[in-house]
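**Student:** Sequence plus predicted model, see below.
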Amino acid sequence: MSTPPVVPSPGARRHRPAWAGRNYTLLTGAAVVTQLGSHGALIASAFAVLDAGGSSGDVGLVAAARTLPLVLFLLIGGALADRLPRHHVMVAANALNCVSQAVFAVLVLTGDPQLWQMMLLTALCGTGTAFFSPAAEGMLLSTVSGEHSNRAFALFRMAMSSAGVGGAALGGAMIAAMGPGWVLAVDALAFAVAGGLRAFLKIEEVPDRAPGGGLLADLREGWVEFRTRPWLWSIVLQFSVVVAVVGAAEAVYGPLVAREHLGGPAPWGVALACFGVGTIAGAVLMMTWKPRRLLLVGTLCVFPLALPSAALAVPLPAWGLCVVMFVSGTAIEVFGVNWMSTMHQEIPEDKFSRVSAYDWFGSVSMLPVATALAGPAEAAFGRSTALWGCAVVVLLGTAAVLFVPDVRRMTRRPHLPVAGSPKAAATPDHSTPDRAAL
């Protein structure tokens, strides 16, 4: 005689919020795993170069090798992600990241890695990121409903930041105790696990997308969406400068200041972890705070990104740097949630990945140049002067964006479905004035 199946109660069946569906949960879990590995790997790659006898210029070249493929392949990655099942693109990119980091780890652990080898492998990792990022952002945006978007994005980013805190702190400690090779190996394993989780994403939960007219036509459509929104292209232009100088300061000058003044990789890892703790604090704040002026509040919170460069220029002791990193992390997380909420509110679902690709492309386009020039700038002007210059550029670039009317006036629309979804198309919108009239 067969035993009747046990039917769980509704309370036992669901252990997560009603808005956190299967795809959202898998995306969040996979992102946590990836962050645990990648935050330590970023530190490990810099110290692998230094341990191999490289200079600050060599660290900059390896960092530039990671970001250059982003500039080259992001737009293609965005167009493909709006054409193909996004989770397939994500899994393939994770596989490439896994292989490249595994080979990098083997070279560091077993021999004397050459600069060209490290540049090539980090370039492959950057190529994977170029295809992964637009697909991942598009998948996340299409998974969340308008009503719960602020909370969902805040929770997602809080989970990523928490993993980043652990990854940076653990990575710094592992480098000090075991060397950078093992941290790179852990990163490769993390990509394998995350890719496995993303393979279970259900594409049928994503709204259908009409077939496009070809890759170039898709890119043109994405460009039209991008260039016709002043709030979008102006903030992306701002971040092309901000990301470049902040990235150069942290990827090139940070490890050098840590080695010479803070005591090595472990304190630098703790400082980066404090930035992550700050982003957690910012995400917790954004779980309940929904600013009406999305982009105005977000842009004001970019100003504190000048603080870490200034702290390294002084340089502050490790505890002071940790405080500065915490403050800047909190502030930038407020921007990040407001930015994702704005994208979710304003961009049609079938163009999420392409617009995200233009966003990423603009934001990282100057990073390879900045990281490659960080070493020569230090030689020409001195490290302290170069770092003060980074801080000033962040302040000026952020102040300039506040002159854009759409940035000051963009407001949150309550309970808006995903732009471009069937529900959104059936819901008339009377809450936003014609942008051309602003």
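**Tutor:** Alright, I've got the coordinates. Numbering: from 1, shown residues only.
**Student:** rest of the way, CA atoms for contacts and neighbours
**Tutor:** Noted.
**Student:** List the contacts of stretch 395-412.
**Tutor:** 230-231, 234-235, 238, 241-242, 291-296, 299-300, 302-303, 306, 342, 435, 438 (CA atoms under 8 Å, 6 or more residues apart in numbering).
**Student:** Endpoint to endpoint, that stretch covers what distance?
**Tutor:** Stretch 395-412 has an end-to-end distance of 26 Å (criterion: CA to CA, to the nearest Å).
**Student:** Also stretch 217-235?
**Tutor:** 25 Å.
**Student:** Off-centre distance for it?
**Tutor:** Relative to its parent chain, stretch 217-235 has a centroid offset of 20 Å by CA atoms, centre = their mean, to the nearest Å.
**Student:** List the buried residues of it.
**Tutor:** D218, L219, E221, G222, W223, E225, F226, W231, L232, W233, S234, I235 (16 or more other CA atoms under 10 Å).
**Student:** W19 belongs to a strand?
**Tutor:** No. The assignment for W19 is coil, going by DSSP: H, G, I helix; E, B strand; the rest coil, so no strand is present there.
**Student:** L416 versus that one, what's the distance?
**Tutor:** From W19 to L416 the distance is 14 Å (CA to CA).
**Student:** Neighbour count for the two, which is higher?
**Tutor:** L416 (19 against 15; other CA atoms under 10 Å).
**Student:** Give the helix, strand or coil label for that one.
**Tutor:** coil.
**Student:** contacting residues for it?
**Tutor:** S145, G146, E147, Q345, A424.
**Student:** One more to weigh against that first structure:
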Amino acid sequence: MAGWGAMQTQGFNVFRLSRIVAALSATSAPIVFTFAVLQAAGNPDVLAQALGLQILAQLAALLVSGPLIDRLNRKWFLVAMQAAAGTTWACFAVVLLAGDPPGAVFPAFGGLTGLVSGLNGPATQSVLSHLVAREELKSKLADLRIALNTVSVIAPVAAGILLGVAPAGAVVLGLAAANLASALQLLRLPAMKAERPAVVARTADAGRGPLLPAWFWAAVAGTALMNVLWAGYYQLNGPVILRDTSTAPELAWGIASAALGAGMVLGGIVFKRVTFAKPRSTPLLLLAGKALPLAVLGLWPHPALLAFAAFCTGVMLEAFVVNFHAQLQLGVPGHFLGTAYSLDAFVGMALMPAGYALAASGSLDRAGSQLAAAGVTAFLALAAWFAVRMARDAGKVPERV
């Protein structure tokens, strides 16, 4: 048993280091790709095409990534996807450094990066329960997310600075190096079976119910609808409102984004040790905090107040994320976790364009629209909490972590 515990600790440490290195690329990639395309193509339409194909390819990959990871060797799938990401970015860097690439190159690379991201996401999310003992899963998950959220605060700023002093191709080459280094680190992972014996035993004890229980679908539906409003009335409307009300909108939005990430870091630290009596349902109530920045943008979009609201939202959002992922990995059989994560990501991403369209419609004045979105967000958090509490099959596996 001591040997197995030491192997688990080593496996988690290897995985965490790999994810941190990969996060240097993943959290910088949006800003690097955007400005690399704008600098090389000089045409916003090309950027729109590239980002559109990136989303479509990611959604298509999510449809197959979960079943693939659940049926293939997890370790080698992770290594292959991380190496594929590094190779894709390396090829893009070569094209940029060679100079004067044709416009069709950028949508093609957008599609490739989206494809690899869609295949890689569920794989990295579903592996933790194969590396960590049940009683340590929530704590280790929080440790991992604290590290990744810290990187998400620092790396985009560093990427922006580098883009100002170095060619975009050179910065993209750095993204490739980070992904390839992550792949090499993953080679040190221990072999992972399809599912742990403890999970099999719990599944057998729970009976022959559905592998994805009702509480999962209730939580996914509720969070997906909230993400629709967040995409439209925060991610889209936020920069637009600051452009009209702030003298330095780029700085104000950057500070708000950093504040959200910093709040998530603090949330991970706090809720690593906080245990809810109903960890599948209670944290959903905290998602009502996503209404705060929406309301601030409608009533008084002062940069300092928006940053404070984003920080508070980050703390509450992380409380939900840590508990949701822990409960998912504890309550779903290991051989079905990849599918669960791919479905969760697909539903959330597929509905985001509806949020953009809804926010762009402008059926109400700005303040009215933002306050309506804030109110509906709070209502959806309450509705999702109620739906999960009413999901009786949640009781088949003890909720307390």
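**Tutor:** Cool, the structure landed. Computed from a predicted model, the values in this text were never measured in an experiment.
**Student:** quick revisit: ok, so of the buried residues of stretch 217-235 of the first structure, who is nearest C98 of the first structure?
**Tutor:** L219 (28.4 Å; CA to CA).
**Student:** secondary structure element for that closest one?
**Tutor:** For L219 of the first structure, the element it lies in under DSSP states H and E is helix 215-227.
**Student:** go on, K290 of the first structure?
**Tutor:** Residue-wise, K290 of the first structure maps onto no helix or strand under DSSP H and E.
**Student:** Leaving out the residues flanking it, which one is nearest to it?
**Tutor:** In space, and not counting its chain neighbours, K290 of the first structure is closest to N150: 7.2 Å by CA to CA, 6 or more residues apart in numbering.
**Student:** Show me what the one you found aligns to in the second structure.
**Tutor:** Matched by TM-score structural alignment, N150 of the first structure corresponds to K138 in the second structure.
**Student:** do E346 of the first structure as well
**Tutor:** Using TM-score structural alignment, E346 of the first structure pairs with G331 in the second structure.
**Student:** Its match: what's it in contact with?
**Tutor:** Here G331 of the second structure is in contact with V397 (CA under 8 Å, 6+ apart).
**Student:** Tell me how far it lies from P122 of the second structure.
**Tutor:** On the measure of CA to CA, G331 of the second structure and P122 of the second structure end up 16 Å apart.
**Student:** One more: A93 of the second structure?
**Tutor:** For A93 of the second structure, the distance to P122 of the second structure - CA to CA - is 26 Å.
**Student:** neighbour-wise, which of those two wins?
**Tutor:** Legend: neighbour count by other CA under 10 Å for A93 of the second structure and P122, higher for P122 (27 against 22).
**Student:** Now do the contacts for that one.
**Tutor:** Contacts of P122 of the second structure by CA under 8 Å, 6+ apart are L62, S65, G66, I69, G338, T339, Y341, S342.
**Student:** can you tell me which residue in the first structure aligns to it?
**Tutor:** By TM-score structural alignment, P122 of the second structure lines up with P134.
**Student:** any idea where the strands of the stretch 101-250 of the first structure begin and end?
**Tutor:** Assigned by DSSP state E, counting those that start in this stretch, the strands in the stretch 101-250 of the first structure number zero.
**Student:** quick one, helices of it?
**Tutor:** 115-143, 149-178, 180-198, 215-227, 230-248 (DSSP state H, counting those that start in this stretch).
**Student:** other SSEs contacting the second one?
**Tutor:** Spelled out, it's helix 149-178 of the first structure. helix 22-51, helix 180-198, helix 265-288, helix 318-346 (3 or more CA pairs under 8 Å, 6 or more residues apart in numbering; DSSP states H and E).
**Student:** mean per-residue distance, it to the second structure?
**Tutor:** For helix 149-178 of the first structure, the mean deviation from the second structure after alignment is 2.0 Å (mean CA distance after the TM-score superposition for the first structure).
**Student:** Report the distance from that helix to the chain centre.
**Tutor:** 12 Å.
**Student:** Just the buried residues of it, please?
**Tutor:** 149-175.
**Student:** For G146 of the first structure, see how far away the spatially most central residue of the first structure is.
**Tutor:** Residue closest to the average C-alpha location in the first structure (CA atoms, centre = their mean): S133, at 8.0 Å. Look at S133 of the first structure and G146 of the first structure: by CA to CA, they are 21 Å apart.
**Student:** How many residues are close by L84 of the first structure?
**Tutor:** 13.
**Student:** Distance of the counterpart of it in the second structure relative to R196 of the second structure?
**Tutor:** The alignment partner of L84 of the first structure in the second structure, by TM-score structural alignment, is L72. To R196 of the second structure, L72 of the second structure is 15 Å away according to CA to CA.
**Student:** Can you list the buried residues in stretch 64-82 of the first structure?
**Tutor:** Result for stretch 64-82 of the first structure [16+ other CA under 10 Å]: buried residues 64-71, 73-82.
**Student:** so how far is that stretch off the chain centroid?
**Tutor:** So, by CA atoms, centre = their mean, the centroid of stretch 64-82 of the first structure is 14 Å from its chain's centroid.
**Student:** Could you do stretch 97-110 of the second structure as well?
**Tutor:** That offset, for stretch 97-110 of the second structure, works out to 27 Å (CA atoms, centre = their mean).
**Student:** do stretch 204-212 of the second structure as well
**Tutor:** Using CA atoms, centre = their mean, the offset of stretch 204-212 of the second structure from its chain centre is 28 Å.
**Student:** what does it contact?
**Tutor:** Residues contacting stretch 204-212 of the second structure (CA under 8 Å, 6+ apart): V332, P333, F336, A340, K396, V397.
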